[in-house]
Each structure stands twice: as structure tokens, then as C-alpha cells.
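Undergrad: Build me a model:
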Amino acid sequence: MALALSPAEFAGIRSRHPLVFQRSWKKRSVPFLVVGGTILYVLYAWWFFAIGAVLSEGRWDRAGAYLADWVSYDVRPTLRFKGEGIEVTYPRFNVLGDNPDPDWVRQVDGRTVEVDVGGARIAATPDLVTITHAGETLEVDLSTGTPTAAEPVPGWAVQKEDEVDADFGFTGSVEIKANRVAIEHRFLGWANFIFDPNSPFFGRSTGEVISLILWGDRLDPDVSNAALAFDNFWNNGEWQHGDVYAKLLQTIIMAFVGTVFAGLVAFPFAFLAARNITPSRLVNHAAKRFFDFQRTIDGLIWALFFIRAFGPGPIPGIAAIFFTDIGSLGKLYAEALENIDEKQREGIRSVGAPPSAVQRFGVLPQVLPVFLSQALYYLESNTRSATIIGAVGAGGIGLKLLEAMRTNQDWENVFYMVILILVVVYAIDGISGALRSRLAGNDHH
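TA: Model (predicted):
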């Protein structure tokens, strides 16, 4: 039963013991000090790293262009003026193959070419370029030798010193100069993802491809159309599916082998590091310092070291994961051993069992599920780490990803590989999560 005090009794107690009811100024000031310190630190970090200047000078337009390249592709026809005629040319390497003839580019006659770029229409002659977009029309005079836009210039166009540029948003743009009109037309999706321009299936509709595979005449007398289609997909020159999947498998193997070997080596050393298992302080200290040394050096540094020793390839990646995880898993295993229930050990020891039996039946049943659960978690984590390690030369999809990024043009390939990595990590996460749940005894099936 709670003791109820009248206001008068409470006031009497407070008057007799004022210090009990008086809050210390130190306790009252702690929240203000924490908030003030946090604000000062944020301001200092903002100044030290010049975050304001970085944000103001950032090329956000480039970021948008890179993101667009992840999910789209462009075709770049160029209208070149040859005397009184116009020639339509394309870059040497383009997604339309060696003989491009898109239906949105029409050669009306020798002097006129019409191009549809999304919601814009361009009609070009050697003397005049007319652009219609968003309900507005812009005429650019080329007869004087310098492109000159007629007034008023719409908001989507810009008159420069020796050229006129027009931007149609995501769908594309046009650059008009005295001797040529350079057009960019962007399309949503990934070009030539299934077949590249060198494939006999290139340019055919889905129905035609299926018909050829199922009952059409052989395109190559030596192999069936189905085998030819798979070979053309697997060895796609632009997307390199076969090489990408081989590198992805290499990354998974790197993570798996490195984690398994690290767990096997960390297992016996953990018993030496656990104080309740090995009574020698010298052995405990030596084993723990060994773990500290292994995990203090990051896996990326180990990878660089082993690349110098063994050269590029998966072996340095496996060795880097192996050496790093020995320390991390060893420390976790040792802590799990030090937190076991000693009653089970005492019970087995009381019946006269030898030390090996005490460890086998009194310790392992308690810690083995924990050991396996932690190893599975590190396997999931190392799948992501193996990608970063591979980027420095240790093989796997990380190196393939870095090569695609270096070209600064194959961002759709980068996105493709990122999606594959996400799918693999998600799958390993689900599998390891289910196994950890089963090991922990939480399986409800």
C-alpha cells in the first residue's frame, strides 16, 4: 500500500532535508553541454571540410546525367552540310549497329532532313534549321556562316557566340553549328541487352526470335538456333554477360573460402584466448594480441599486400578476407566461450570425465550454434567486402565494376552489375538469416 503524505507533511520533510530535494547544477547542465558541444562540433566540421563551398560548387547537372545513363541510352546522329546537301552520320560505335536507319530520322531529299526527338521536331537544310518544341518554334539562320536564332529565343534554347543549343529535357538535345547539327536522342532502357549488333538475331522482334529458336531454319548450319541464341547472349560484346557472371561467382567464392578458412583457424585459437578455458594468462594475452593484430589491418590493406605478393586474381582476395576475419571471428568466439554456463562443465567434470570430454560435451553444445551464426553473418558481410577488395585488383566483379566506371560511358553496365550484387547479397542474407534462426532454435516450421 502506497504511503500518502499531506502537503504539510511533505513540506516539513523538505524543510528538514533540503539537500535531498535540491537538484545539482551539474546534473542540470549536462543536457545543455551535450547539445552545445554537438552544435559546436557540427559547425567546426562544416568549416573544416568546407561543406558549403563543396555544395555550391558541385556539378549537380553531371550527377543527373550520370543517373540518366544508368537507366537509358542515347543515339547521336549528326547532320553534316556538304555543299548544298546534307549527310547523316553516326558515331563509329553506336547501339544501332553498322547500318543505322532509325525511323525517327528521315532524309526527305538531298537538302532536307527531318528528325523527331521525343516531343521535338527538327527540320534542317544547309541554310535553315527549324525546331518545334513545347508549342514554340525556333528558326536558326545558317546562311551568314554563323548560326543565328530568330528572336524571341524560347527558354529551352540558348544563343551562343558561334552556335545555338536547344535542350528538350530527358529526351535529348541539339547543338547547331555552321557546318553541322549534332543531335542526341535518349531512350529509356538498356540497349542491346540480349543481342549485340554482331548477332544474327539483332534487330529482330521478340516474336521473330522465338519463332527462329523453336522452328525456324538454322542460321548457322553447325548449331541449333537455340544454342546460337544462348551463345550470342552469353558472349554479348557490349554487356559481356558470361564474363560478368563468372566474375560474380568468383566474388562469392572469394567470400566463402576466405570466411570458412578464417573460421576454422579462429576456432582453436579462441579456446586459447578464453580465460575460463585456458588458465594461462600468458597464452590468453598472446592469443588476444594475435587477434588484435589480424583485425587491426583492414582487409583492403591486406589485399594490396597480397596483390604485390601473388599478383592480381582471386587468391589475394581470399587471403585478405582470411587474415582479417581470423581476428574478428577469433575475438567473437573467445567472448562467447567466456560467457558460457559453467554449470554444464561442472556437471560433466563431476562424473570424472577427462578434459577433452568436458570441452566436447560441456562447452561445444553451448557455443557451436553461436560460432556458426557469427560465421554466417561474416559470410554475408564478406560478399560485399569482396566487391571492394576486387576493385583494387583482387579479381571478382569489383574489378569488372571499376573497369566499367573508368570508361565514364558504361554507366548502364555499372548499374547492371550493382543490381546483380544486390541480388546476391539479398539471397545470401536470406539464406544465412534462415540458417541462423534455425541454429538459434527459432524455427517455427
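
Undergrad: make it CA atoms for all contacts and neighbour counts henceforth
TA: Noted.

Undergrad: Go ahead and confirm A274 touches L332.
TA: No. A274 lies out of contact with L332 (Cα atoms under 8 Å); the separation is 10.4 Å.

Undergrad: and those two? which has more neighbours close in?
TA: Between A274 and L332, A274 has the larger neighbour count (other Cα atoms under 10 Å), namely 26 against 17.

Undergrad: Please give the structure of this sequence too, so both can be compared:
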Amino acid sequence: MTVIDANRMNEIEARYPEYFQRSFRQRFGGLTILIATLLYGLYAVWFFDLPKLFAEAHWKRVGIYLSQWISYDVQPEFRIQDDGSIEVRYPRFSPLGDNPHPDWLVNNPDGSITVSISGTSRSITVSKSQTIVTAHGISVPVDVSSGAPKVVGPAPSWMTVYDDNVLANLGFAGDVSISADRVKIRKRFIGWANFLFDPQSSFFDRPAGEVIGLIVSGPRIKPDQSNLSLAFDDIWNNTEWQHGDVWTKLFQTIVMAFLGTLLGSLAAFPLAFMAARNITPNRFLNQILKRFFDFLRSVDMLIWALFLTRAFGPGPLAGSGAIFLTETGTLGKLYSEGLENIDNKPREGIQSTGARTVLVHRYGIMPQIVPVIVSQTLYQWESNVRGATIIGAVGAGGIGLKLWEAMRTNANWENVAYMVILILIVVFLFDTASNALRHRLMGTKAH
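TA: Predicted coordinates:
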């Protein structure tokens, strides 16, 4: 065991003062940050009243909306006529088309109609005097012969009884509303209805094999148009999913992001040279341009889009202009900071040869700054593809406006899911392409 005397200890402390003579910040800085973070978290909980917010939130709606992203429903209505017959009606724009004959609806010999909601475990049988709801392992008759619906026996927890109506919740599979003279059923299906061909298409409700056969070698459905061209027209002009309009708006969003970023980089590039203190030794001009960059990027892209839609009207021009203004400020700041951090030795060496200013910039500055410019511009371009979607929602065009219109109806959540998936795919592709270009131009390997 080695014993260190006082002199040796003092010598060690003098040699390594950073370990033995640490300041208050060094000793307690980490703990102070942790305590401040916890206090801020508690303040945020109090300020936003999070317990009350979570307690009053409509969590059931989240599940309902998410289920509607991946499913659709059919709503047949059964009207009991005066003669005891039952008339089946469907909504005007039913996913089943104008003349539906679903196999889950069976006409029984006694005149009643049975609707299979989910196999044999959940079904509805409608007759002129009563409706039998089978679900959760029991069958509950609802008598309608006396003029008002009346549950025979005790009503289960999944059934709600009103004076003139009985509602039965059958879970994700659907629900049923029973009144004296009509029964309305909502039956839910997994998937997206009529995604390729709508009810107006010549290929609607045909098996996939038959459709492929018609396209490849079948007789022409329309004498003046090939089946392949007809199928493409029917898909592109699908009235329910509006593929043509969605893809056109998506392309508008991509063009908005590209055009706005390109114009912003072209405007920021020369301004950055004038804003950089080591390139342009004019402090007044440096500060004016830097504050100008701060102003452009401090106003959010969404606010610029609102201003420009008022000036030029809704459309992609306003969206491109909003991206242009924001990117001029952002890229101008990034470019100028990159210029101020270059190594001045190559520049001074070229200046010593008597070369013109343009050549000094070309060979003394550009080789150092190009990787920074390319990297930041590509990153902003990728980010603006996402940003263009958001500003589209305020009228700046593109798929954002289309997405907002679908959400406002509160009934087309499957269309919302379709557009969200397209946006995710586009962002993923642009992110991959941007990373590959950055690594290729900068001579590094992508991970």
C-alpha cells in the first residue's frame, strides 16, 4: 500500500487543478440541470392541467377513427311496409353499387331477412313483428308489433333502450338501430372498398382473374378504346378515391418543395457572401443581411403561406413563395456561417498571385463551402416536402389541401389514411435519395 504525504498531495493538486479545484458549476451543474428539468416538467403539468386534460379526453374516438382508416361500412335499411313486407334500401353512394345483392343478406322462406354481421355469432333477423339481435352468445328479441320497439326480457349492457328507438352496439363489426317501422344496420368490413374500380366502372365487382383476362386478351368493352386504356381511365378517374386528383396534388407538393428550395438557395447564395464578415468587410452590410435572414426565418412558413394566399389566392404559387421566403432566410444564415468558418489560407494564397476576386472565391472558397451548401440544401429540400404538406392545408395547394378537405368531412378517414401513406412513402424516398446524394457528393459512406 502506497502512502501519499501532504507534500505529494499538494503537488498532485497543483498539477491537476481541474480535478481538485472544480468550480460550483462543474460540481453541481448536472444536478442543477436535472432539478430544473423536473421543476419545469411539474410546471408544465400544472400549466396545461394535464390530469384534467387526460381525464376528459375522448379516448374512444381515437379507436373509432383508427378503425375507419382501415375499414369501411355498408348501411342497409329495412323498412316494414303496411302489408308486412320488408323493403331493403341502401344509401345513394353505397360501396356495393346501385344494385347490390350481398351474400351476407339472406331472404328467409317466412318473409324475414337475416343479416350476418360477423359470421353466425353476430346476426340480425328482421321480420314484420320483431327483430332478433344475436350477439355476445345470446339472442335478444325486440318486439315492434305494438308500435314502439320493446325489448323482450332484460336488456343486455350492449343494448340501449329509448322511447322510440333501440340501439345495439355489436363492437367493431357494426351496430343496429331499431324503430317501429325500420331497422338500420351498419356492417363494417376490413379494407378499402372500390379502391381500383368504382361502381360506375365496367370492371366493377368483377373477380381479379376476370379483370386481368379482359385486359390481356379479352374482347373490347368499348369498341373505340382498349381494355387496358379503359382500366387505367377508370382507376385514374375513380370517383370515390380520386386517384388522379390525389396524385396530381402530390406532384404539386413535390414541385412546390423543389421550386421553393431551389429559388431560396439561389437567392441565399450571393447574399451569404455579403453577410459573411471575412468575405465582405462591411459590418453594417453584414448586420443588415443577417437581421434580414433572421426576419425571413423567424416568420413561420405557415404564416408566410397565409399572407401569400391572401395576396395571390389559393394555389401552388403561394406555397412555393412561402417556402422560398423561409429558405432564403434559413439557407442564407447557414451559408454565411459556413463561409465565416472556412480556412483563409487557400484564399490568401490565391490572392497573393494577383487573381481576380471571382477566381479567389472560385478556387479559394468554393471547394471548402460546397459540401456544406450541398448538404444543407438537400436537407432543407427533404424537410420542405413535409412542410409543403402542412402549408397546403391553409390553401397553398398540393396534397395538404386535399388531406384537410377529407378530414373536415369526418367521414372519409380511409381516404385520409391513403393520402398519409402516400406522403410517408414520398418523404421516405426523398430522405433516402437526399442521404445518398449528400454522402456521394461529400465522399463519405452512407450508414
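
Undergrad: Need the TM-score from the superposition.
TA: Once the chains are laid over each other, their TM-score by TM-score structural alignment, normalised by the length of the first structure reads 0.92; 440 aligned residues with a Cα RMSD of 2.5 Å.

Undergrad: What is the neighbour count of A208 of the second structure?
TA: Look at A208 of the second structure: counted by other Cα under 10 Å, it has 10 neighbours.

Undergrad: Next up, the contacts around the one in the first structure that sits across from it in the alignment.
TA: Taking TM-score structural alignment, A208 of the second structure has T206 as its aligned residue in the first structure. For T206 of the first structure, the contact set (Cα atoms under 8 Å, 6 or more residues apart in numbering) is empty.

Undergrad: Pretty sure A276 of the second structure sits against N286.
TA: Yes. Applying Cα under 8 Å as the test, A276 of the second structure and N286 come out as touching, 6.4 Å apart.

Undergrad: What residue in the first structure is paired with K184 of the second structure?
TA: When the first structure is aligned by TM-score structural alignment, K184 of the second structure is paired with A182.

Undergrad: In contact with its match, which residues?
TA: The neighbours of A182 of the first structure, taking Cα under 8 Å, 6+ apart as the test, are R76, P77, T78, L79, V174, E175, I176.

Undergrad: so which helix or strand takes in it?
TA: For A182 of the first structure, the enclosing helix or strand under DSSP states H and E is strand 180-188.

Undergrad: what's the spacing between V117 of the first structure and I131 of the first structure?
TA: V117 of the first structure sits 10 Å away from I131 of the first structure when distances are taken as Cα to Cα, to the nearest Å.

Undergrad: follow-up on the earlier one: list the buried residues in the strand holding A182 of the first structure.
TA: Buried residues in strand 180-188 of the first structure, counted by 16 or more other Cα atoms under 10 Å: R180, V181, A182, I183, E184, H185, R186, F187.

Undergrad: Now whichever helix or strand comes after it on the second structure. Mean distance?
TA: Beyond strand 180-188 of the first structure in the direction of the C-terminus, DSSP H and E gives the next helix or strand as helix 206-215. The superposed helix 206-215 of the first structure is, by mean Cα distance after the TM-score superposition for the first structure, a mean 1.1 Å from where its aligned residues fall in the second structure.

Undergrad: So what's the gap between helix 206-215 of the first structure and the chain middle?
TA: 35 Å (Cα atoms, centre = their mean, to the nearest Å).

Undergrad: same for the helix or strand just after it, what does it pack against?
TA: For helix 206-215 of the first structure, the following helix or strand on the C-terminal side (DSSP H and E) is helix 225-234. Using 3 or more Cα pairs under 8 Å, 6 or more residues apart in numbering; DSSP states H and E, the elements in contact with helix 225-234 of the first structure are helix 206-215, helix 241-273.

Undergrad: Would you format the ones you listed as CSV with distance to A394 of the first structure included?
TA: CSV is the format used below for those (distance: least, Cα to Cα, whole Å):
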stretch, distance to A394 of the first structure
helix 206-215, 39
helix 241-273, 9
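
Undergrad: coming back round to it: which of the contacts of A182 of the first structure are buried?
TA: Among the contacts of A182 of the first structure, those classed as buried by 16+ other Cα under 10 Å are R76, P77, T78, L79, V174, E175, I176.

Undergrad: Strands - which of those land there?
TA: With DSSP state E as the criterion, strands contain T78, L79, V174, E175, I176 from among those.

Undergrad: I'm done for today, thanks for sticking with me.
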